[in-house]
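In: Take a look and give me a structure for this.
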Amino acid sequence: MKKPAARFFRSVTRWEDLPDDGLPEVAFAGRSNVGKSSLLNALLRAPGLARTSSTPGKTRQLNFYRVNEQLYFVDLPGYGYARTSQEERRLWGRLITRYLQERPTLALVVHLIDSRHPPTPLDEAMMDLMRGQHVPYLIALTKADKVSGNRRAQAVREVERALQARAMEVPIIPTSAHTGLGLRDLWRWIEQVSLGKS
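Out: Okay, here's the model as predicted:
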């Protein structure tokens, strides 16, 4: 797979600052410390482009990365980190919810869930938010290299049960930023949905 040409474009904290060039956007959502930045860096084959941190919840804005001058990857603030203030979480939540529900250029939402743990109530709340939305949605199970094959299969079943309870059918892709597991499949979905490539 050819290395994408990717660069940081903009951090956004207000709706009016979102890009207005009409390029499709692929949003990455997940709880704090789920490995979002690591997965973005692995997908883009650009270590350090998306900043990883030992401090969960550090991303406090929508970070836009321009990819191949064709689309954006959007790193959404991680949800569920207790040390952020209630007011901050409320403001993030309002912007993120509006972005996921109203953004016309949003082409795909990639929801990251840690394969080592069952979906949390906040993960399930994200499923509830995406239920009934028209934007394509898939789940990437992160850190799949850190669990056995049996545990990986169990993680898929746990997510399937949570989705079935909501009458949702969603692709589930086990991934690893470390080994590259699932990245080709994830790219295939991104290109198919956002760029119309088969």
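In: okay, CA-based contacts and neighbour counts for the rest of this
Out: Fine.
In: if I look at residue 90, how far off is residue 122?
Out: 14 Å (CA to CA, to the nearest Å).
In: which stretches of the chain form helices?
Out: Assigned by DSSP state H, the helices in the chain fall at 36-44, 86-102, 121-130, 149-164, 183-195.
In: Just give me the residue right at the centre of this protein.
Out: Nearest to the mean C-alpha position of the chain, by CA atoms, centre = their mean, lies residue 28 at 1.9 Å.
In: Who are the contact partners of the residue lying closest to it once chain neighbours are set aside?
Out: Nearest residue to residue 28 in three dimensions, chain neighbours excluded: residue 110, at 4.8 Å (CA to CA, 6 or more residues apart in numbering). By CA atoms under 8 Å, 6 or more residues apart in numbering, the contact set of residue 110 is 26, 27, 28, 29, 137, 138, 139, 140.
In: this one as well, want them side by side:
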Amino acid sequence: MALLLHQARFFTTVNHLRDLPATARPEIAFAGRSNAGKSTAINLLCNQKRLAFASKTPGRTQHINYFAVGTADDPAGYLVDLPGYGYAEVPEASKQHWEVLLSQYLKTRAQLRGLILMMDARRPLTELDRRMIEWFAPTGRPIHALLTKCDKLTRQECVLALRTAKKGFDEYKQQGFEGELSAQLFSALKRVGLDEAHAVIENWIVPPADTSAADEAAERPAR
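Out: Just a heads-up that it's a prediction; the model follows:
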């Protein structure tokens, strides 16, 4: 089913909750701090170079971008690229807009099946990362963290980063958060963790019981 992601194409962009598309297909959201490598990861997962764009001014993009996966006439689902957060130079009004847009989308979007949370492996679980978790985890839907740029760490540092993320997630579970919380190492440069991330996203878009439908969608030629 990885072919579904490889067929990804731009669908729409929205700047207000009222403009969210009236689709019934599953949505997988991608969130992360500015410069965490979110756009690069999406491009790699979809086997494309310029599907998702990083803003030339980090933190300035305040739009939600939708990418359809699967065939053009019958998408299996959507990847939803959320605005990056945490950049110091962003005006206060933009920060407030970001907070309302992201929090309400994460809390209320019925089509949302899971959250891919990008965290720089050198700085996992920042205050803003935790805010994203605390907005979304009460929905009971899964969160999977990609600890990006792990190629910049030694093997021992990678082990420590992954342990830190999982320990933080265990603390949320102890607090009563019901959704699945998982984490992995990821490097777009070295292609570390690509298969694992693919598997998570694929199972969210089309659960294993529905893989036959996914295979049919992947085999249909794009129009």
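In: What would you report as the TM-score here?
Out: After superposition, the two chains reach a TM-score of 0.93 (TM-score structural alignment, normalised by the length of structure 1), with 198 aligned residues with a CA RMSD of 1.7 Å.
In: Which one of the contacts of residue 110 of structure 1 is nearest to residue 194 of structure 1?
Out: residue 26 (7.4 Å; CA to CA).
In: which residue in structure 2 lines up with the closest one?
Out: Correspondence of residue 26 of structure 1 to structure 2, assessed by TM-score structural alignment: residue 28.
In: Name all residues that make contact with its match.
Out: Contacts of residue 28 of structure 2 by CA under 8 Å, 6+ apart are 77, 78, 79, 80, 112, 113, 114, 115, 116, 201, 204, 205.
In: Just give the number of residues close to the aligned residue in structure 1 for the last one.
Out: If you follow residue 205 of structure 2 across to structure 1 using TM-score structural alignment, you land on residue 194. Counted with other CA atoms under 10 Å, the neighbours of residue 194 of structure 1 add up to 20.
In: same thing with residue 76 of structure 2?
Out: 23.
In: Now which residue in structure 1 aligns to it?
Out: By TM-score structural alignment, residue 76 of structure 2 lines up with residue 70.
In: Spatially nearest residue to that match (excluding sequence neighbours)?
Out: Using CA to CA, 6+ apart, the closest residue to residue 70 of structure 1 is residue 23 (6.4 Å).
In: Might one say that residue 14 of structure 2 is in contact with residue 67?
Out: No - counting by CA atoms under 8 Å, residue 67 is not a contact partner of residue 14 of structure 2; they are 11.9 Å apart.
In: Please identify which of those two sits among more neighbours.
Out: residue 67 (25 against 14).
In: residues in contact with that one?
Out: Contacts of residue 67 of structure 2 (CA under 8 Å, 6+ apart): 8, 9, 10, 11, 12, 78, 79, 80, 81.
In: If we use 7 Å, what do you get?
Out: 8, 9, 10, 11, 78, 79, 80 (CA atoms under 7 Å, 6 or more residues apart in numbering).
In: Quick check on those: which are buried?
Out: 8, 9, 78, 79, 80 (16 or more other CA atoms under 10 Å).
In: Which one of these is nearest to residue 186 of structure 2?
Out: Nearest to residue 186 of structure 2 among these, with distances taken as CA to CA, is residue 79, at 18.1 Å.
In: mind checking how far the equivalent of residue 139 of structure 2 over in structure 1 is from residue 28 of structure 1?
Out: Using TM-score structural alignment, the equivalent of residue 139 of structure 2 in structure 1 is residue 133. Separation of residue 133 of structure 1 from residue 28 of structure 1 (CA to CA): 16 Å.
In: got it, and residue 143 of structure 1?
Out: 15 Å.
In: swap in residue 79 of structure 1?
Out: Distance, residue 79 of structure 1 to residue 28 of structure 1, using CA to CA: 12 Å.
In: Report the set of residues contacting both of those two.
Out: In contact with both residue 79 of structure 1 and residue 28: no residue, using CA under 7 Å, 6+ apart.
In: need the contact list for residue 147 of structure 1.
Out: residue 116.
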